[in-house]
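>>> My questions are about this predicted structure, shown below with the sequence.
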Amino acid sequence: MKRFINKLFLSFGIVSLVLGATSCDDPEDIGKFEGPNFIALDKAAYSVAENSTDPLTIKIGVASTPVKEDVTVNYTLGGTAIVGEDYTVASTGSVVIPKGGNTAEIVITPLDNDVYEANKTVVVTITSTSADFPIGLSGNSEKTKRNFTTVTIVNEDCPLIAENFVGTYTALYEYAADPADGPYEHTTTVALDPEDETGLLISNFWGDGVTVKAKINGCSGAVTIPSQNYYVHPKYGQAKIQSVSTIASSSDIKTGNFKLSFAVTVAAGSFGNYTAKFTKQN
């Protein structure tokens, strides 16, 4: 006898696995099956960060009382991710629902790297069982049948190529508080900081021969100037410089151009905000 469901609970001992919990407005989301048993995955989709230290567990369950003998569930792995390069899997090709049990698990562990790349997927598809159980919810659309699931491995690295910021720049300075003080420009050079993988060295920063240390944020492309000693003023003493805000667009990451505002502070007070736009020379 056929039974129609839109919320199907598979009893796995004490734990219940929800299959096909879907909207009542979509007739394709209503599942049906025949017979006492069937095998299905507990979710249609998963997501895990590439740098996650916790393995991802995918459950496969049988809609029945506990199985009377070991049931082997065979599956395939597809998608854009590569086993051994993007992730590892505890058991390749098959898992076993043990006698007296209701579930088996596929455990996937993402492998982290420092390379920016698109998100990747692992598609787990049940292909057969040793007990010849029906696979998935028959009559359902492919998106709700639960005979396969898609795991998205989310890349957390940022699209920064630090070398894009290396070169000779034309620096244009403006001082909003005193329009008479500028605008003016000069040539400066930017190099990588050998002591900091996200650091830059901006030489001749203000046309005065002084080198300023800056940092780049790989995800936003923003360039900041951490607080640091700048120069010793003959009248006011030690001067410090630091960013007060940052302005950057995604295109800056590719061109290496950047814009920032900063202030100079001495014992007597602070001077700023100055705005500087750095445009790389061809």
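It's in. All of these numbers come straight from a predicted model, not from anything done at the bench.

>>> can we go C-alpha only for contacts and neighbour counts from here?
Noted.

>>> For residue 259, which non-adjacent residue is closest in space?
Closest residue in space to residue 259, ignoring its immediate chain neighbours: residue 277 at 4.4 Å, by Cα to Cα, 6 or more residues apart in numbering.

>>> Quick one: residues contacting residue 127.
Taking Cα atoms under 8 Å, 6 or more residues apart in numbering, we find residue 127 in contact with 73-76, 135.

>>> swap in residue 270?
Taking Cα under 8 Å, 6+ apart as the definition, contacts of residue 270 comprise 263-264.

>>> give me the element the closest residue to residue 263 other than its chain neighbours is part of.
With Cα to Cα, 6+ apart as the criterion, residue 263 has its nearest non-adjacent residue at 4.3 Å, and that residue is residue 272. Here residue 272 is covered by strand 269-280, with elements defined by DSSP states H and E.

>>> structure B:
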Amino acid sequence: MKILKNILYLFAVVLLFGACDETDPITLSAEDASVAFDVYNPELGFKSASVKENSTTPLRIPITYSGLPGGSDITISLMVDNSSESNPAQQGVDFTLSSASITFTGGYGTQYVEVNPVDNNVYEGNKTFVLSIVAPEGMKSNTKNSIVVSLVDDEHPLKEFLGTYTVSYTSGFDGGNYSFDVLTSADPDDETSIVVTGWSSNDYGVVFPNDIKISVDKTNETVTLPLGQDLGASPYGPCYLYGWNLDDDSEIMDGSVVVTFDNSNYSIDFGDNAFAAYIYDGSNAGYWLGAYYNVVWTKK
């Protein structure tokens, strides 16, 4: 009797595993088909793409139809919306689209819509619009069916100062020569100001998280660097930008450093001005994290 029970149990197990054969096909239906932009920024959490206003090459945005081979042809529409944008781009004025609709044949595939920017030779700031896919009725919705497109204005009055600078300096602690790169970008709130990303203290291996700003007077060929700007957290405590003048050893804690720039290559020599990252809170408060002498910004 015991032997018979074991045989029946073994037979049931075989039937169970036979019903779960890994070779069983996965069934897909037409309702599983979807269409979406193939541009996604996981850090920002939404789709984004950009093109310079003066670009002679259009921005090509891929759109993928995920369906069944041999399936039905579909036509999607493309909708432009700028109603929620702070500086909206106008279709037909700031850009044109290669097509208002796209047809996919064969049940799947990737095609492109092209955004052609219009260069108007007037500074108006970066403009944006939202481009959305309007899929056929009944098609599965997709979270990637909209994309934010930015038209980057090339006529910024400080465009010569935008890009990457190498900041070279002599350390006030060990006398060594160091350098780090910063990225300069347009200040969206002030066209006479530049946002500086990546301020560092290489002799301590610290890259500060906060951006700082400098202002540029092109008429008088001067650059103003306000001190007291919050550089943000560091392993030693939060810091702000501190400075002093080497000529008279005077401290400049809350004022500004004003120097001239070279209008031939837009380099900036800070001369007799020295800087430091001043720790303003925590157990190390009152100490400097990095001291910068012979500071020169060289445009790459």
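That came through fine. Quick caveat, the model's predicted, so the values are computed rather than measured.

>>> What's the TM-score once they're superposed?
The TM-score (TM-score structural alignment, normalised by the length of the first structure) is 0.41; 135 aligned residues with a Cα RMSD of 3.3 Å.

>>> Tell me how many other residues surround the residue nearest to residue 263 of the first structure.
Using other Cα atoms under 10 Å, residue 272 of the first structure is surrounded by 18 other residues.

>>> Tell me the spacing between it and residue 230 of the first structure.
From residue 272 of the first structure across to residue 230 of the first structure, the span is 14 Å (Cα to Cα, to the nearest Å).

>>> tell me what the helix or strand where residue 259 of the second structure lies is packed against?
Assigned by DSSP H and E, residue 259 of the second structure belongs to strand 256-260. Strand 256-260 of the second structure is packed against strand 222-226, strand 268-269, with contacts defined by 3 or more Cα pairs under 8 Å, 6 or more residues apart in numbering; DSSP states H and E.

>>> tell me the angle it makes with strand 222-226.
Angle, strand 256-260 of the second structure to strand 222-226, by axes from the mean of the first three to the mean of the last three Cα atoms, to 10 degrees: 160 degrees.

>>> and after the helix or strand encompassing residue 188 of the first structure, which helix or strand comes next?
Assignment of secondary structure by DSSP H and E places residue 188 of the first structure within strand 184-192. Later in the chain than strand 184-192 of the first structure, the nearest helix or strand by DSSP H and E is strand 199-203.

>>> So which other helices or strands are in contact with that next one?
When contacts are defined as 3+ Cα pairs under 8 Å, 6+ apart, strand 199-203 of the first structure packs onto strand 184-192, strand 212-216.

>>> buried ones in the first one?
Read it as strand 184-192 of the first structure. 185, 187-192 (16 or more other Cα atoms under 10 Å).

>>> From those residues, pick the one nearest residue 202 of the first structure.
residue 190 (4.6 Å; Cα to Cα).

>>> my guess is the closest one contacts residue 199, does it?
No - between residue 190 of the first structure and residue 199 there is no contact under Cα atoms under 8 Å: 10.3 Å.

>>> Distance check, the closest residue in space to residue 48 of the first structure that isn't next to it in sequence against residue 89 of the first structure.
In this structure, residue 48 of the first structure finds its nearest non-sequential neighbour in residue 153, 5.2 Å apart by Cα to Cα, 6+ apart. For residue 153 of the first structure, the distance to residue 89 of the first structure (Cα to Cα) stands at 13 Å.

>>> more crowded one of the two?
Shown here are residue 153 of the first structure and residue 89; by other Cα under 10 Å, residue 153 has more neighbours (25 against 16).

>>> what helix or strand does the more buried one sit in?
Applying DSSP H and E, one finds residue 153 of the first structure within strand 148-154.

>>> Which element is encountered next along the chain beyond that strand?
By DSSP H and E, the next helix or strand past strand 148-154 of the first structure is strand 167-175.

>>> Show me what that following strand is packed against.
Counting by 3+ Cα pairs under 8 Å, 6+ apart, strand 167-175 of the first structure packs on strand 184-192, strand 269-280.
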